[in-house]
Structures are given as C-alpha cells and as structure tokens.
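# I'll drop the sequence and a predicted model, then ask my questions.
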Amino acid sequence: MKELCLGTIGSGSIVHTILDQVNVTDGIRLTAVYSRMEEKGKQLAAEYGAGRVYTDLDAFLADEEINTVYIASPNLLHYEQTRKALLAGKHVICEKPFCTKADQARELTALAKEKRLFLADAVPTAYLPNLEVLKRELPKVGKVRLVLGNYSQYSSRYDLVLQGEVPNVFNPEYGGGCLMDINFYNVYLNAALFGKPLSSVYYPNRRGELADTSGVLIMQYDGFVSSSAGAKDTWGVNYFQIEGEKGHIYIRDGSNGLAEIRVVTKDSEETFDQQDNPEWRFYEVQKLTECMLAGDYEAVYGRLDVMIHVIEILEEARKKAGILFPGD
C-alpha cells in the first residue's frame, strides 16, 4: 500500500480534528465522505478536499479508491459498520469505544486477522510518546498500591439534557454515557499499564432513563485498587496518579493527553515530556499511517489486546450498574 486513501463515516467535531492531522501527514489523504445528511457531508468534503460524498453506506464501501475507512459514528453503530467495512476489504480505524460488547470486539479482531486487514482502535493515548515514558518510569515507584484518575469535561450537550432533550452521547439507545466516553480514557490507561482487573464496579450519576452523566469506576487488581472518576456534567482538575511503596507518578491533565509525567521518589524528582505537539491526535495519525504503509500488522494488532480488555471492563461495569444497551 503506497497511500492511505481515507473514507470517513461521521461528520462531528472529532472527525475534523482527525482530518486536520491528516492534512499535515504524508501518505494519507481524504478520498470520500459518508454521511446520512448530505449537506453535512458536502461541507466536510469541501473543507478537506474529498472528491466524493455518499449517503448510501453500501455505495461508499464499494468505492474501489477507498482502502481505509475511519469510523466516528454513534457508539452502537461501530460494530456493524466496522464489520461491513472489513467484509468489503477495507482497513478500518474506529473511534473509541471500538464496540459496546467484548464478543463483538473479539469477532472483529478475528475477522481482520483472517482477511489480513488493519484494524485499529482510535485512542490517542495508545500512540503518545509519553505513554512509553510512563511505562519505562513505572518501576521506580515500587509495588503499586493505589491508582487515582479524574477526567471531567463539561459537555455542551449536557445543557440539552437540562432542557429535557436526549442527545446521542447520553442516550443508551446509541451506546452513550460518560463511562463509554470521558471515563474511557482512564480505563484505557489502566488496562495499558496493568492489564485486566480482577473485578470492577461502577457507581454512576444518572438522570431518569439516560445513561450516566458522570460516575466513579473502582477496579480491583491483585495487590492494589484503582479509582477512575469521569464527568460530562462538571468541571474539575484532570489528573492521573499512580502511588507505589517507593514513590508516585503524577500525570498532568490526566489520562487522555499525558501532558507531563512527574516521577517522585524518596531520593529524586524528575519531570518528563516527549510530546512537542500539543495536539494528541497528531501522534495517532502519524503513527498509524507509518505502521500501515510499512505493513506492520503486528504493531497494530498488538494494541487490540488492550482494546478488548477495556471493552470487557466497561461491559461488566455498566451492566452491574444497570446501564443497558440494545441487545444486552
């Protein structure tokens, strides 16, 4: 593959953020846009130079020039759209959460490997240089005993909730909720560092029949406990802290951007930051493009194991908390 010819599904703000980085990355370009609303699709295509706009998904997936599909639709649509794209012979980059059910994630992973297609979970944390710094420095704090994370970001769509509306991001019919969105990043970083916990339980804040607008997830690991708070109905100080018997690591701005890694022990204090570009998605687009053009399937497939652990954690926790999606 000499170039990633990208087709996008979705037209929200996150798509614009990704395409901004596509525009500054060699080896990838936007080829076509799919949107159920033609006018939105035309606006996106005009802004980023796509040659074609589709309102029919099958016609979009039949476009032979498209070799890679980026999916940023509502959560509950991810599984079926990813499956259809893989069956159409397309590589797939799918926004988080990759799926709402772990068995779906395992099925799609097996299908991608069977067809020798790239399949990537679009979580910027996975591609940040500071994640490798964090993994390298983690042993310095000794045996981990406590992990604390908070990611709070007031959503403009919560204002719609207060007005009595049900936007997709909070609608269980679309796989919405804070745990599947904001708190996802905390869960992902735990899974990337420590694997799957022994158990997890979620304490959500809910309004009526909506999915959670905020909440705290407790994960019990062998020898330590992790607390992950997330909110789309508050403002707060975002951070992630790992406390061990020999010291602690403090991550400024939390699990999403890993803006800065501060390592404090009895004998030393060091601060690390290997991210010159403040836009997290820059590293994601750059690294994925590099791996895919080089045919490095193992690098991309390797991250799917973490993704499956994350979905297992989320599915277990939300079901225990009574947050049910269609098909549960």
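Arrived safely, thanks for sending.

# from here on, contacts and neighbour counts on C-alpha atoms
Fine.

# just the strands in the stretch 101-250 of the chain please.
For the stretch 101-250 of the chain, the strands defined by DSSP state E, counting those that start in this stretch occupy 119-122, 144-152, 199-206, 212-221, 224-231, 239-244, 247-252.

# from G177, how far off is P167?
10 Å (CA to CA, to the nearest Å).

# more neighbours, those two?
Under the neighbour definition other CA atoms under 10 Å, P167 and G177 were set side by side, and G177 has more, 27 against 16.

# now the strands of the stretch 101-250 of the chain in a markdown table, with mean neighbour count and distance to V263?
Converted to a markdown table, the strands of the stretch 101-250 of the chain look like this (neighbours: other CA atoms under 10 Å; distance: least, CA to CA, whole Å):
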| stretch | mean neighbour count | distance to V263 |
| --- | --- | --- |
| strand 119-122 | 24 | 28 |
| strand 144-152 | 21 | 13 |
| strand 199-206 | 19 | 27 |
| strand 212-221 | 22 | 22 |
| strand 224-231 | 22 | 18 |
| strand 239-244 | 21 | 10 |
| strand 247-252 | 22 | 5 |
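
# closest to V306 out of those?
The minimum distance between V306 and the strands of the stretch 101-250 of the chain falls on strand 119-122, with 9.6 Å, by CA to CA.

# quick check: closest non-adjacent residue to A299.
Ranked by CA to CA, 6 or more residues apart in numbering and with sequence neighbours excluded, the top spatial neighbour of A299 is C291, at 7.1 Å.

# right, and that neighbour touches G302 too?
No. Between C291 and G302 there is no contact under CA atoms under 8 Å: 11.9 Å.

# for the two, indicate the residue with more neighbours.
Remark: of C291 and G302, C291 carries more neighbours, 15 against 11, as counted by other CA under 10 Å.

# what are the buried residues along the helix or strand containing the more buried one?
Taking DSSP states H and E as the definition, C291 sits inside helix 280-293. Residues W280, R281, F282, Y283, E284, V285, Q286, K287, L288, T289, E290, M292 are the ones in helix 280-293 that count as buried (16 or more other CA atoms under 10 Å).

# dump the residue contacts of the first one.
Okay, so that is W280. W280 sits next to P124, T125, L128, G257 when contact means CA atoms under 8 Å, 6 or more residues apart in numbering.

# repeat that with 7 Å
P124, G257 (CA atoms under 7 Å, 6 or more residues apart in numbering).

# another one to put next to it:
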Amino acid sequence: MRKVRFGVVGTNFITDWVIAGARQDARFELKAVCSRSEEKGKEFARKHGIPYVYTSLEEMAGRSDIDAVYIASPNFMHASQSILCMESGKPVLCEKPLASNVAEAKAMIETSRRCGVTLMEAMKPTLTPHFNRVREHLQYAGRVRRYFASFCQYSSRYDKLKEGVVLNAFKPEYSNGATMDLGVYTIYPLVVLFGRPSTIQACGEVLPTGADGQAAVHLIYEGMNATVLYSKISDSYLPAEIQGEKGTLLLDKIQKISEVVFIPHGVATSGKGASPLRQKLDVTANKDEYYYEIAEFINLIQDGKPESEINSHLHSLITLEITDEIRRQLGVVFPADKNVRKSVSFSAGAGLESGW
C-alpha cells in the first residue's frame, strides 16, 4: 500500500471534517498545513499532529515529500492556489465550488492537462454510496420528468450582518453567497445525472453587501424540468425528489444523502404507514461521508488518471456555467469576474452556447 502524503491549505472546520474522513483511508498521510496565519497554522498542526507548518504556499507545494494538496481556502483563492500547486507537479483536490466562475475553472483544467496532474472538485455527496444507489436505480423511474432539490440553512453569520457586521460568508470579494455556498449542492448532482440544461430562469434576494441570500432556480431540459431552492437566510426541511413516469426516487437531504426510497407509480401511503411497495434502497455506509472523496482522489492519483468520471472536469464546468448565469440574472458580481470574457450564455427560451 503506497501512502499519499498530503499538504492542506486552510484551517477551518471543513478541513477538520475532511481530515477525519481521510484518516479512514490507510493510504492517507497528513504531512503539512499552509495558513495565512502562522499562529493558526501551528494551533491546527498541534490539533491534528501535522509535522510541518507553512505560511507560503510556494514553499509547501515545492516540497518533494508532499504528493498532493487539498485546498480549502476562500472561494476566490481556489483557482490561483490550485494552479500554483499543479504547476509544482502536485495533484489538487479543491473544495467546492471549484472556482469563482467558468473562466477560472477552464484555466485550472488547462493547467491540470498541461502539467499532467489530477484535479478534482471536492463535491462529497456525488461520491457517496447513497448517490451511487440513485444512479443505479434511476432507470426504474422511467422517463424522468422532474428533479427537485432544496438546501436552505439559516446562517448565524446573517444575524451578524443584520447587526451591521459583514463576515466573509456574505462578501462578494470572497466569491461567496448562497449560490456558491449552498446552491452548488443542489446543482452538481443534477448535472451529474442529467448534464447541461437548455434554459435557466432564476430569481432571488440580493443582500446589501451584493451577495445573494437566497434563490429559486428553474432549469429546463428536453422533456424534463428541474427546480432548486437554496437559502442562507431561512431554513427548509424538504427532501429531494427525482420524479419519473414509472416512479419517484426520494432523497432525504441532497447535501448529505443518508436515505433513498423508490416509490413506484401509483403507490400511495396511508396514515397507518408506508406501503410495503415503497422500496428503501439501503446502503451499508460504514465510513465517514468525507472518506469517499479522499478515496476517489487517491485512486485517481495512483491510477494515473487526470479526473474523476463522476466529479469530472466537465461536470464542474457545467455547474459553474449554471452558477455564472444565475448570478448574472440576480445581478451578483464578483471582483473575480472583472475582465473575464463571458463564454456561455443562457436566456429564457434560448439554448446554451458552450465555449468548452
């Protein structure tokens, strides 16, 4: 068993969660952490038993005893840091969203191909056994007519915003907001299952900072509609659904799928409980939810593959095409968008022209 020695960028709670899941893979070895603050970096290193601490990404990426880098920095830094690491010969697992926009993602993918190193977006739900069950059983739903997903989670940082304190979660300069933080969880699985939509219609609430607080998005496919809801200023407890002519797949939470049920067409439920014809698609998932993205990434490195078949470069690009268009319709602009030529365009009643 060959160890893959990792350096991580970022010391937030997501990095904590990823490390916990990653350590369930015996091939994972944590070698270094890079933080803008040396003090935070040392504290994080003590907590996780990390040998080396850096405040310079160039230095960490240049180490010969680091095989790969996991990046969990603010969204606006994903592209530049990933490109730096890949140009140093290091495969990169980059947190979602992969980049601020399509143009940045294309530059990252071009670097991956030019340098011959793996690049993968760390979108965890699509790599779990429960999502694999959805993919396996999609055929039993028949012709799919509707996809629905919701991820609405009231942010404690919104309370601070109402008090006049603007934290990073609501700063456009960090490429943040509801679409990038939560919306991508509803969109990425849709793209993996059904590809690129022909039309997008979005509406939402833009906060005084210029970041979006929530949105409702309607996406049109041939013979199928998709609707996604997401919010950082309200809560929702709705499950996700994939509705077909022969049945419906019910997913408890699109961002963390722990239960999948198939309900054949015509099967009703009564007050006495669910019909026995409702099929619970049980999965034995005895690993942490973050384990699966690390295992997929390590497999790619050891197999010499540049990208995942599920969290592929194309799926990441299409997702960003969609988020770019949502932001355009809402009027949300990031500093990262400046001087970037728009390569795709959606409009009501019009198709997509892809520059990829």
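Great, that's in hand. Predicted, not measured: the structure shown is a model, and the values here were computed from it.

# residue contacts, the equivalent of the residue nearest to A299 of structure 1 over in structure 2?
Under the alignment (TM-score structural alignment), C291 of structure 1 pairs with L300 in structure 2. Listed by CA under 7 Å, 6+ apart, the contact set of L300 of structure 2 reads P306, E307, S308.

# which among the buried residues of helix 280-293 of structure 1 gets closest to A85 of structure 1?
Closest to A85 of structure 1, out of all of the buried residues of helix 280-293 of structure 1 and judged by CA to CA, is M292, at 16.5 Å.

# ignoring the adjacent residues along the chain, who's closest to that closest one?
Counting by CA to CA, 6+ apart, M292 of structure 1 lies nearest to F118, which is 7.2 Å off, once chain neighbours are set aside.

# so how far is N186 of structure 1 from that neighbour?
25 Å.

# which one's more surrounded, the two?
In this view F118 of structure 1 and N186 are compared by other CA under 10 Å, and N186 has more residues nearby, 28 against 23.

# I'd assumed L148 was in contact with that one.
No. Assessed by CA atoms under 7 Å, N186 of structure 1 is found out of contact with L148, at 9.1 Å.

# residues that sit against both of the two, list them.
With CA under 7 Å, 6+ apart as the test, N186 of structure 1 and L148 both reach S228.

# quick one: V191 of structure 2 from S198 of structure 2, how far?
12 Å.

# the more surrounded of these two?
Between V191 of structure 2 and S198, V191 has the larger neighbour count (other CA under 10 Å), namely 20 against 17.

# in space, what's closest to that one - neighbours in sequence excluded?
Nearest one to V191 of structure 2, counting by CA to CA, 6+ apart, is H315 at 6.2 Å.

# tell me the counterpart of that neighbour in structure 1.
Aligned counterpart of H315 of structure 2 in structure 1: V306 (TM-score structural alignment).

# what helix or strand is its match located in?
According to DSSP H and E, V306 of structure 1 maps onto helix 297-320.

# what's the answer for S80 of structure 2, then?
Judged by DSSP H and E, S80 of structure 2 forms part of helix 78-87.

# quick one: list the elements packing against the helix or strand following that helix.
Next along the chain after helix 78-87 of structure 2, taking DSSP H and E as the criterion, comes strand 92-95. Contacts defined by 3 or more CA pairs under 7 Å, 6 or more residues apart in numbering; DSSP states H and E place strand 92-95 of structure 2 against strand 68-71, helix 78-87, strand 119-122.

# how does it look with 10 Å?
Here strand 92-95 of structure 2 touches strand 4-9, strand 68-71, helix 78-87, strand 119-122, helix 291-303, going by 3 or more CA pairs under 10 Å, 6 or more residues apart in numbering; DSSP states H and E.

# the closest residue to I326 of structure 2 other than its chain neighbours: what's it in contact with?
Of all residues beyond its chain neighbours, the one nearest I326 of structure 2 is A202 (5.8 Å), with distances taken as CA to CA, 6+ apart. By CA atoms under 10 Å, 6 or more residues apart in numbering, the contact list for A202 of structure 2 reads 215-219, 227-229, 325-330, 348.

# on that earlier part again, got CSV for the strands of the stretch 101-250 of structure 1, with distance to V92 of structure 1 too?
Shown next, in CSV, are the strands of the stretch 101-250 of structure 1 (distance: least, CA to CA, whole Å):
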stretch, distance to V92 of structure 1
strand 119-122, 5
strand 144-152, 28
strand 199-206, 30
strand 212-221, 29
strand 224-231, 28
strand 239-244, 30
strand 247-252, 31
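
# S73 of structure 1 is nearest to which of these?
Taking CA to CA, strand 119-122 is the member of the strands of the stretch 101-250 of structure 1 nearest to S73 of structure 1, at 12.5 Å.

# for the closest one, which outside residues touch it?
18, 68-72, 82, 86, 90-99, 108-109, 111-113, 281, 284-285, 288, 292, 297, 300-304, 306-308.

# how about that strand, aligned to which bit of structure 2?
Mapping strand 119-122 of structure 1 onto structure 2 (TM-score structural alignment) gives residues 119-122.

# mean distance, the matching stretch to its aligned residues in structure 1?
Its matched residues in structure 1 lie on average 0.6 Å from stretch 119-122 of structure 2 after superposition (mean CA distance after the TM-score superposition for structure 1).

# still on that earlier bit, and the helices and strands packed on strand 92-95 of structure 2 as a markdown table, adding distance to E39 of structure 2?
Listed next are those as a markdown table, based on distance: least, CA to CA, whole Å:
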| stretch | distance to E39 of structure 2 |
| --- | --- |
| strand 4-9 | 14 |
| strand 68-71 | 19 |
| helix 78-87 | 21 |
| strand 119-122 | 27 |
| helix 291-303 | 27 |
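
# nearest to D159 of structure 2, of these?
D159 of structure 2 lies closest to helix 78-87 among these, at 27.0 Å (CA to CA).

# what packs against that closest one?
helix 57-61, strand 68-71, strand 92-95, helix 102-115, strand 119-122.

# now these as TSV including distance to G244 of structure 2?
Formatted as TSV, the helices and strands packed on helix 78-87 of structure 2 follow (distance: least, CA to CA, whole Å):
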stretch	distance to G244 of structure 2
helix 57-61	47
strand 68-71	38
strand 92-95	32
helix 102-115	31
strand 119-122	29
